[in-house]
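Undergrad: This is a predicted model, with the sequence first.
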Amino acid sequence: MKILSFSSPLAIALSLSVGLASTAPAFAREDATPGYVGEPSVAGSFLSARLAGSERDTDAAVTYLRQLMKADPCNDELVERAFFAMLVAGEVEDAIPLAERLVKVDKSHRIARLVLATRAIKRSQYQTARTNLSLSVRGPIGDLTATLLAAWTMLGSNNAKSGVELIDRLQGPEWYAAFKDINAGLILDAAGNKKDAGKRLEKAAKMEPATLRAVDAYARWQSRNADKDAALATYAAFEKLLPRHPLLTTAVAELEAGKTLPPLIRTPQEGSAEVLYSLGAALGRQGGEDLALVYLQLSLWLEPDHPLAGLTLADLYEQMKQPEKAISVYEKVPAASPLKRNAEVQMAINLDQVGKFDDARKHLVALVEKDAKDTDALVALGGLYRGHKLYAECAQTYGKVIDQLKDPARKDWTLFYFRGICNERNKNWSAAESDLKTALKLYPDQPHVLNYLGYSWVDQKLNLDQAMDMIRKAVSLRPDDGYIVDSLGWAYYRLGRYDEAVSELERAVELKPQDPVINDHLGDAYWKVGRKLEASFQWAHARDMKPEPEDLPKIEKKLQSGLEDETPVKKAEDQQKGG
């Protein structure tokens, strides 16, 4: 995709009008009557589109760019921006005419050619698709995308062998291999070439044993061409790496019911959607969010019911801090999909993020009432209660998950850790201490557990030597974690070792400068070493950072009258001498 310079006459005019735009509403007209809202100005739409784009509000960006194209319909740079924004927003149908315009200006425009090829695949116009793919600008991602899609079109032209040969001829980075083998195997399987399909799918599954689609594709082939037990063994091996995946749980249930499993992919359209999904997911993991959105939107346009593309798109929106869009995607997951329940859980989490706690809670409670053993919903509900400081409900909910554990393992440490936090905040220290010790037993040297248990002991004047050792160890394991460094500084403060407290708390503030608690702690430490002006500055800083409601009066009192005298916790060695 070409880089835009915005050196057109329109861009120059817009740059000259920025000052005016900043002093008057974009949609106002000087001769208008009060309350009149007229046509948006060019400058206003341009600035609004730029702002929306920078904030990744693609819906708004598309709206403003449409207005700009009406004002300057011959501006190819605006067309390109609008085209890409429409794709990111999932407005593929509206983006297609713009793609046709762009390839007239730039014949090798990669994304425009990709969109036109995708449309051709959807229409079963396989030669047209290959022509568009062959004309696009290439690069590592472009080469792989074009080759895999072209190979699937060869299946549509009843020439699967040539499609696989096309894949095998592709040269590139080592990470190409996994994509090449699974697509070659899927094409051969869809074409009915059992023997060769099995070889390629087995190779892909062994190369990527933790990749769901590779394992699922091979096990499905085994169910039809080997035997049920071989397929179940393949699924069982994956289960150890990623337990209870709904798609595989459903597949295993069908096998145990005596059914065989159809191929993962059966048509060129499904195969092309799979290519776009898998590459989009990989791009999203590597930080290429915008291109990942384009690929995932095209995948869903080809196959709206793709079992994973929708969840991956929603997950990407979550990663980009756009919970409203994630919710809209989760709502579209088909009710019959094995992933619907997962979508419902994630939708509740996102509802809470947009300030709809009651809706989120009702959503999760309904899921639990429907299935009391739904641990995913219970864990999400426990997290919801914890986030809203409903600690009794939190501890009770995590307890329902823990009660289902037959033999707690390392992976379960978070359940005991979070229940321990909720019990501690609910003033049930004996239960909290037991949970935190269990978490540490399951995961020795886990820094968050070491920190929380050690800090709690210091705060309660218990086991001071052991507590300090635990906190120091947590800091050594997570030296750049401001909260853990703060714990060490505050532990020194509680012990009356104020110079050491200042040193650690200053470092904690450097790591987490916008945290009110850490700034408040540093203010206390400054006061104790006689740096009272700096103490007042830190307290004022903490006050202005929106601390918790219960902390604000304490901070304001210190700003008015300073820090009251307090007796430090006994030093560890003194405590030991006293028994």
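TA: Perfect, thanks for sending it.

Undergrad: make it CA atoms for all contacts and neighbour counts henceforth
TA: Will do.

Undergrad: Could I get the buried residue list for stretch 520-533?
TA: Buried residues in stretch 520-533, counting neighbours by 16 or more other Cα atoms under 10 Å, are found at 520, 521, 522, 523, 524, 525, 526, 527, 528, 532.

Undergrad: contacts for it?
TA: 490, 493, 498-499, 501-502, 505-506, 509, 534-539, 542, 555, 562-563 (Cα atoms under 8 Å, 6 or more residues apart in numbering).

Undergrad: Go again with 6 Å.
TA: Under the contact criterion Cα atoms under 6 Å, 6 or more residues apart in numbering, stretch 520-533 has outside partners 502, 505, 535, 538, 539, 542.

Undergrad: So which residues of the stretch 201-350 of the chain form helices?
TA: 212-225, 228-241, 246-256, 268-285, 289-302, 309-319, 323-331, 340-353 (DSSP state H, counting those that start in this stretch).

Undergrad: now the ones you listed as JSON lines including mean neighbour count and distance to residue 392?
TA: Formatted as JSON lines, the helices of the stretch 201-350 of the chain follow (neighbours: other Cα atoms under 10 Å; distance: least, Cα to Cα, whole Å):
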{"stretch": "helix 212-225", "mean neighbour count": "23", "distance to residue 392": "38"}
{"stretch": "helix 228-241", "mean neighbour count": "16", "distance to residue 392": "33"}
{"stretch": "helix 246-256", "mean neighbour count": "16", "distance to residue 392": "31"}
{"stretch": "helix 268-285", "mean neighbour count": "22", "distance to residue 392": "37"}
{"stretch": "helix 289-302", "mean neighbour count": "24", "distance to residue 392": "39"}
{"stretch": "helix 309-319", "mean neighbour count": "22", "distance to residue 392": "28"}
{"stretch": "helix 323-331", "mean neighbour count": "19", "distance to residue 392": "27"}
{"stretch": "helix 340-353", "mean neighbour count": "21", "distance to residue 392": "19"}
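
Undergrad: Alongside the first one, take a look at this:
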Amino acid sequence: MMLAPAGAGASVDPESALHAYARARLADGEGALGMAVENYRNALRQDPARIEIARRSYVQGLESGDRALALRSAALLDGAGMMPRDGTLLLIGEALARRDWGGASALVDRMTGEGNFAFLAPIVRSWIALGEGRYAPPVIEPKDRFAALGARYVDEHAALQTIMKGDVQAAVPMIRRALAVRGRDGGPLRIAFAAQLAGKGAKAEALMLLPVGDPDFATARSDIGKGRVPSASITPAQGYARLLARMAIDLATDPAGATLGLRLVRMATFADPDGAEGHILTARLLTGQEHGAAAAAVARNVGPKSWFAPFARAELVDALAQAGDKEGALSLARAQAAEPGAAPERQVRLGRLLADQRDFDGAAAAFRTAQAGFADGKVPWTLLLFEGSALEQGKRWAEARKVLEQAAIIAPDEPMVLNYLGYAQIERRQNVDAALALIKKASALRPDDPTIADSLGWAQFVTGDVDSALPSLERAAVGAPADATINEHLGDALWTAGRRYEARYAWEAASVYAEGEIAARLAAKRREGLTPEYAAP
């Protein structure tokens, strides 16, 4: 824990800071956010001088959304000269929320000096200027070594500020560039721009941003058509919150940045507590870190009449599923998928939930419906792979094979497609030479993937090349030591190669994670060895 008691040999009161801290760490490790934050709060109150408590309380305060705990911890760390660099971002948000433009400006200077987030400075300063009554849109200096980072965010903020100034035509190209950066994930941003445009009387320009017939935008289109539009301009704190939220979601695309991303998006909700986009993105990142219950609570902060409600409900589906409420998630996913004009994403979400519930026929039907949403006929290979997988697992192999072969035609160099089609045939001992060739190609394209290495090794084993199979399967087991299938395959190959002791060890490793028929088969192999009736499929 890296936390020493106040004095050597001192007796510890059960309610001491140390015990509260220990309880907090245990709860933290179990993913119990509520219990963890309560105990961090108690530990910090009882012993605010302990830097380790303050450090952990700071992180937990941010990740759990406890603004007071995060700020108190940040103040203690700052006083000790040990505040994390992202703490400056937290303090900037607080200064902007207080309308303390001078304090915010000084903190931006500090952020620039610290270096980590200096590329944000032009955008933050533009919002400070707006708070002071000046229009000074953000400009990224091309020669700045971090110009590319700042350029990713600048158009959104320049567009919003230009709209607020009343120059709609000048904002239009900025809006287009900002939406292009966000790609398919730009739905909420479309609504945000439309709200500001409609608020300035640019009704036609606002409606052009919102696709006709798409239920994600139906409420916004209806309200704009009836003249029910927001009147308030974006405050500097809200603009800053948008900046943090955008950066958070970009960071979270890399698993290594997920934790920092969650901290930043929580800071966004502190700066703009009522901002729907901040809650939507917070829910997404919480779900991604397996805090489904907390994510569901955050997603519900977006009211049913909000223009952003459809996007919040999509995150709620994923959160409920992650939290174990499969029926609740499925019910909501069905309702969203049944709405007229539902986008393919809704059908895919439903299909994946149905597949998790082992309703493979329903899943395949949902994936086919998603494909129908591509009017140009350019169906993504991913949807074909989803459908083929559902059909194959639903024991409709003849249909599955046709769909998977179609996917392979569309994406002849996609390892996931090649591997699935090849392995499914190896399992059935069909076209084994052609199937092995598919898997070899997949392995060459993605040599470090343990799943593909397993497919390759098993295909080599099935075709009688045990000597080649063993290195492939051993590499797969190193890459995915908790995979029951990989370890069983390795055990079967080891036994066939005469390495009986090692084979039983591999089967033992597989049995730790196996269930049902697989567990029974492994138990029999450990007792009696490999026989034809106990061979892996």
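TA: Good, I have the coordinates. As the structure is a computational prediction, the values presented were derived from the model and not from experiment.

Undergrad: hmm, back to that, right, and the helices of the stretch 201-350 of the first structure - which one's nearest residue 111 of the first structure?
TA: helix 289-302 (8.9 Å; Cα to Cα).

Undergrad: Average offset of the closest one relative to the second structure?
TA: Once fitted to the second structure, helix 289-302 of the first structure is off its aligned match by 3.2 Å on average (mean Cα distance after the TM-score superposition for the first structure).

Undergrad: Just say helix, strand or coil for residue 172 of the first structure.
TA: coil (DSSP: H, G, I helix; E, B strand; the rest coil).

Undergrad: Relative to residue 232 of the first structure, which of the contacts of stretch 520-533 of the first structure is nearest.
TA: residue 505 (54.6 Å).

Undergrad: so what corresponds to the closest one in the second structure?
TA: Under the alignment (TM-score structural alignment), residue 505 of the first structure maps onto residue 473 of the second structure.

Undergrad: Would you agree that match is in contact with residue 454?
TA: Yes - contact criterion Cα atoms under 6 Å: residue 473 of the second structure and residue 454 qualify, at 5.2 Å.

Undergrad: Farthest pair within the contacts of stretch 520-533 of the first structure?
TA: 502 and 542 (16.1 Å).

Undergrad: what sits against residue 93 of the second structure?
TA: Residue 93 of the second structure neighbours (Cα under 6 Å, 6+ apart): residue 271.

Undergrad: next helix or strand past the helix or strand encompassing it?
TA: Counting by DSSP states H and E, the element that carries residue 93 of the second structure is helix 86-97. Sequence-wise, the next helix or strand downstream of helix 86-97 of the second structure (DSSP H and E) is helix 101-114.

Undergrad: what packs against that next one?
TA: Contact analysis of helix 101-114 of the second structure by 3 or more Cα pairs under 6 Å, 6 or more residues apart in numbering; DSSP states H and E lists no helix or strand as a packing neighbour.

Undergrad: Distance from the chain centre to the helix or strand just after that helix, please.
TA: Per DSSP H and E, the first helix or strand lying C-terminal to helix 101-114 of the second structure is helix 121-131. In terms of Cα atoms, centre = their mean, to the nearest Å, the centre of helix 121-131 of the second structure is set 29 Å apart from its chain centre.

Undergrad: Which residue of the first structure is paired with residue 398 of the second structure in the alignment?
TA: Counting by TM-score structural alignment, residue 398 of the second structure lines up with residue 430 in the first structure.
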